[in-house]
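Peer 1: The following block contains a protein sequence and its predicted model.
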Amino acid sequence: MCDFNNQQIKLIDFGFATIFENNEITKPLPIRGAISLGNLKLLKFCSELPLDSSSDIHYEYERTFDLYCALNVIIIMTDRYINDQFCAIEQKQLPTYQNKILNIYHFWLNLKEKNIVYSKLLESIDNLKETSYFDIIINDLGKFPIFNN
């Protein structure tokens, strides 16, 4: 959510949350809702599902899953060109759901390969081993000019 008065982005829970035990690194959960802002692993997984797969497919969500989603939301909200490209894919009429997910997967993969800022931030999330995830990410975000406005 955007708080334009305070110039802040506020992340909210849309009803799909879980609690990880201290020793849990992943947790199998059903895939729900829009996944276009999910991480590359989820998008690849979904793009490879058979066309006739049931709606009760489970995915091994990592503790850091929401960080990837938040980063994708921030990138789309702060870069008009990326936003326009993403929206064009989202609005494109494709023959199957898997085609759409595959196109979105390639969009994020291409961005990772060509955008050094995005790539470095993904790397920071990939390398998290501590519980203070957000402090580390906030520190890394501050290193990049695009996020220092």
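Peer 2: Right, received. Where do you want to start? Numbering: from 1, shown residues only.
Peer 1: going forward, measure contacts and count neighbours with C-alpha atoms only.
Peer 2: OK.
Peer 1: Which parts of the chain are strands?
Peer 2: For the chain, the strands defined by DSSP state E cover 2-3, 8-9, 26-30, 58-62.
Peer 1: Serialize these to CSV and add fields for distance to Leu102 and mean neighbour count.
Peer 2: CSV is the format used below for the strands of the chain (distance: least, C-alpha to C-alpha, whole Å; neighbours: other C-alpha atoms under 10 Å):
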stretch, distance to Leu102, mean neighbour count
strand 2-3, 29, 10
strand 8-9, 28, 12
strand 26-30, 19, 14
strand 58-62, 17, 15
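Peer 1: Relative to Ile137, which of these is closest?
Peer 2: strand 8-9 (15.1 Å; C-alpha to C-alpha).
Peer 1: Show me what the closest one is packed against.
Peer 2: strand 2-3 (3 or more C-alpha pairs under 8 Å, 6 or more residues apart in numbering; DSSP states H and E).
Peer 1: how close does the nearest residue in space to Asn103 that is not next to it in sequence get to Tyr105?
Peer 2: Spatial nearest neighbour of Asn103, chain neighbours left out: Ile89 (7.0 Å); criterion: C-alpha to C-alpha, 6 or more residues apart in numbering. Ile89 sits 10 Å away from Tyr105, going by C-alpha to C-alpha, to the nearest Å.
Peer 1: let's bring in a second model and compare:
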Amino acid sequence: VFERGWPSAPEPWRQPQLEAPMERIAALRALVNRQLESCRSGGQLGASLEACVQLEFSAAEASNATRDALAWLEGSAHPSVDNLADWLLVSQLQLGGSAPAAVLAEANEEGITVRIAKADGQKCERCWHYETDIGQHSSHPTLCGRCVAVLG
């Protein structure tokens, strides 16, 4: 089994123009994961979906590479699914603005300030995201609006 190696993707699937935005998103995810892990090891959070993340970019870091990566993600064919919060595996994400009330962890690396707080709301039984609209849907009182829409 180990001698077979990994299958390679067919050449038509390769899209070199996506390498730069994906590398930037992976770097953001690593940065956020370091802070999430510090909260987990301190017993402040369990799963990453319990978190609300705030990202603040300094003027220097608001570079074309980061802007392009975020714009690419926002322009996805499925923006309700392919968004930065889902790539970071957190329930809530805030870009800029005022800091959350109860910050559990904060770090500044590479011109990006990451703040971690507990996510608002309750846990959806289907997707496990913490959302504020749980209990507002009579047909599915334990699900979030996104899951209710999927189930119809």
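Peer 2: Received it, and whenever you're ready, just let me know what you need. For clarity, every value in this text was computed on a predicted model and none was experimentally measured.
Peer 1: Any idea what the TM-score is?
Peer 2: Their TM-score after superposition, calculated using TM-score structural alignment, normalised by the length of the first structure, is reported as 0.23; 58 aligned residues with a C-alpha RMSD of 5.2 Å.
Peer 1: Now tabulate the strands of the first structure in JSON lines and tack on distance to Ile137 of the first structure.
Peer 2: Output for the strands of the first structure, formatted as JSON lines (distance: least, C-alpha to C-alpha, whole Å):
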{"stretch": "strand 2-3", "distance to Ile137 of the first structure": "20"}
{"stretch": "strand 8-9", "distance to Ile137 of the first structure": "15"}
{"stretch": "strand 26-30", "distance to Ile137 of the first structure": "20"}
{"stretch": "strand 58-62", "distance to Ile137 of the first structure": "16"}
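Peer 1: Which one of these lies nearest to Cys69 of the first structure?
Peer 2: strand 58-62 (11.8 Å).
Peer 1: That closest one to strand 26-30, inter-axis angle?
Peer 2: Here the directions of strand 58-62 of the first structure and strand 26-30 differ by 140 degrees (axes from the mean of the first three to the mean of the last three C-alpha atoms, to 10 degrees).
Peer 1: for strand 58-62 of the first structure, packing partners?
Peer 2: strand 26-30.
Peer 1: what helices or strands is the strand it packs on leaning on?
Peer 2: strand 58-62.
Peer 1: list the buried ones in the longest helix seen in the second structure?
Peer 2: Counting by DSSP state H, the longest helix found in the second structure is helix 19-41. Neighbour counts over helix 19-41 of the second structure (16 or more other C-alpha atoms under 10 Å) mark 21, 24-25, 28-29, 31-33, 35-39 as buried.
Peer 1: Looking at the residues you listed, which is nearest Trp72 of the second structure?
Peer 2: If you rank those by distance to Trp72 of the second structure using C-alpha to C-alpha, Pro21 comes first, at 7.2 Å.
Peer 1: Can you verify my assumption that the closest one contacts Ala71?
Peer 2: No. The criterion here is C-alpha atoms under 8 Å, and Pro21 of the second structure misses it with Ala71 at 9.2 Å.
Peer 1: Between those two, which contacts overlap?
Peer 2: Shared contacts of Pro21 of the second structure and Ala71 (C-alpha atoms under 8 Å, 6 or more residues apart in numbering): none.
Peer 1: between Ile89 and Tyr105 of the first structure, which one's more packed in?
Peer 2: Tyr105 (24 against 16; other C-alpha atoms under 10 Å).
Peer 1: Against Cys69 of the first structure, how distant is that one?
Peer 2: 13 Å.
Peer 1: measure stretch 90-103 of the first structure end to end?
Peer 2: End-to-end distance (C-alpha to C-alpha), stretch 90-103 of the first structure: 9 Å.
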